[in-house]
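[1] Sequence first, then the predicted structure:
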Amino acid sequence: MEETESEWQPQIRAQARQQASTSSGMMVEVTAYFGFACRGSSDDGRERGTTTAISPTYAKQILELQEAGATEEDLHPIVAEALTESYFTELGTRAAGLRTEFTHVSSIEFRF
């Protein structure tokens, strides 16, 4: 029996979501106004576009929130945390204590 796209596509998506949540993480592309709070920071807030890989821990939280019906705005705080960790502090190797918030989000896109 030949499988149709409607049968295998949900399976492929489920596998990709599971892999993102447990091992590979996922990519997030965001265009928003980013502001920062860090002692000694001289980086003023401004609109930025960034694409970065986020950890499986954050991917799992985002995917679970999406499945629970969260809106894009509901995801902003967790996406800000994920971006802070992976992009702005480079997994804790710089800018210790940096907190990132973003507003005026133009776009958020998640990719596996």
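    Looks like it arrived, so ask away. Numbers count the residues shown, from 1 in each chain.

[2] only C-alpha atoms for contact and neighbour calcs from this point on.
    OK.

[3] what's the offset of the longest helix anywhere in the chain from the middle of its chain?
    When the chain is parsed with DSSP state H, its longest helix is helix 5-19. Relative to its parent chain, helix 5-19 has a centroid offset of 20 Å by C-alpha atoms, centre = their mean, to the nearest Å.

[4] hold the first one in mind and look at this next one:
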Amino acid sequence: MGEIEDALRRAAENTATRPIPKSAGARMRFLLKVEKGSTRAVAARLGVTQRTVERYLKGTLRRPRAELAARLEREVRRDWQPRVQQRAKRRAATSTGLVIETRARFGFTAAPGSTDDGRLRRLTQHLPPPFAARLFDAQAAGATEQQLQRIAAEGLQEIYFKDRGRRAQGLEVEFTDIDYVELDF
């Protein structure tokens, strides 16, 4: 996964209204419910044997090793409260938009005489709902990381660099060398 896609996933996970189950057994039971009772599917998802899953469900095993604990938490977070996540995405795409915080290299294609050399910038900017909708639609359609970066760059270009069309006509922003990116909606 790419940085923008990971940031979208983390932002959706942060919309949960209840904490995920704490114990390994409760997390296994949740995944078993998601997989419609198939311990084989849970085992495949976690990269363990079916018998290991059964032992956690039975209570024989209680404390997973660090790497299994991390995979277990990641898989539970992925499916935790999907309706709440979808509602938050829909609200961001129609009314509230999203906030992007990033540190990346921004370069420009602009009129002669401008400073078009790329440089690292740290930006925190609210993007309106149409850009949030484009990001969510592209993610759902299986867009590549470069396509997601391009949509984010267009949003930052219009809102931050062009100030909603009030300046820098003809400016095109390049969004590269991402140090980090965080999204919130």
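    Looks like it arrived, so ask away. The shown structure was predicted, so the numbers you read here are calculated from the model rather than taken from an experiment.

[5] just to revisit the earlier point, list the buried residues of the longest helix of the first structure.
    For helix 5-19 of the first structure, the neighbour count (16 or more other C-alpha atoms under 10 Å) marks 16, 17, 18, 19 as buried.

[6] now stretch 26-39 of the first structure
    Buried residues in stretch 26-39 of the first structure (16+ other C-alpha under 10 Å): 26, 27, 28, 29, 30, 31, 32, 33, 34, 35, 36.

[7] what's the closest of the residues you listed to residue 60 of the first structure?
    Of all the buried residues of stretch 26-39 of the first structure, residue 60 of the first structure sits closest to residue 26, with 9.5 Å by C-alpha to C-alpha.

[8] residues touching the closest one, list them.
    20, 53, 54, 55, 56, 59, 110, 111, 112 (C-alpha atoms under 8 Å, 6 or more residues apart in numbering).

[9] and it, what pairs with it in the second structure?
    Residue correspondence to the second structure (TM-score structural alignment): residue 26 of the first structure is matched to residue 98.

[10] Helices of the second structure, start to end?
    Under DSSP H, the second structure gives helices at 3-13, 24-34, 39-46, 50-58, 66-79, 82-91, 129-140, 145-156.

[11] Show where the fourth one falls in the first structure, residue numbers please.
    This points to helix 50-58 of the second structure. Using TM-score structural alignment, helix 50-58 of the second structure pairs with nothing in the first structure.

[12] Check which helices and strands that helix is in contact with.
    helix 24-34, helix 39-46 (3 or more C-alpha pairs under 8 Å, 6 or more residues apart in numbering; DSSP states H and E).

[13] what angle sits between that helix and helix 39-46?
    100 degrees (axes from the mean of the first three to the mean of the last three C-alpha atoms, to 10 degrees).

[14] Name the nearest residue to residue 80 of the second structure, sequence neighbours excluded.
    residue 20 (6.9 Å; C-alpha to C-alpha, 6 or more residues apart in numbering).

[15] how about residue 121 of the second structure, what's its partner in the first structure?
    Aligned partner of residue 121 of the second structure by TM-score structural alignment: residue 48.

[16] now its match: how far from residue 99 of the first structure?
    16 Å (C-alpha to C-alpha, to the nearest Å).

[17] And residue 33 of the first structure, by the same measure?
    14 Å.

[18] Make a markdown table from the helices of the second structure and add distance to residue 164 of the second structure to it.
    Converted to a markdown table, the helices of the second structure look like this (distance: least, C-alpha to C-alpha, whole Å):
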| stretch | distance to residue 164 of the second structure |
| --- | --- |
| helix 3-13 | 23 |
| helix 24-34 | 44 |
| helix 39-46 | 45 |
| helix 50-58 | 53 |
| helix 66-79 | 35 |
| helix 82-91 | 22 |
| helix 129-140 | 13 |
| helix 145-156 | 10 |
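
[19] Can you check which of the ones you listed gets nearest to residue 113 of the second structure?
    Nearest of these (C-alpha to C-alpha): helix 145-156, 21.8 Å.

[20] Which positions within that closest one qualify as buried?
    145, 148, 149, 150, 151, 152, 153, 154, 155, 156.

[21] Closest one of those to residue 136 of the second structure?
    Among these, and counting by C-alpha to C-alpha, the member closest to residue 136 of the second structure is residue 148, at 9.3 Å.
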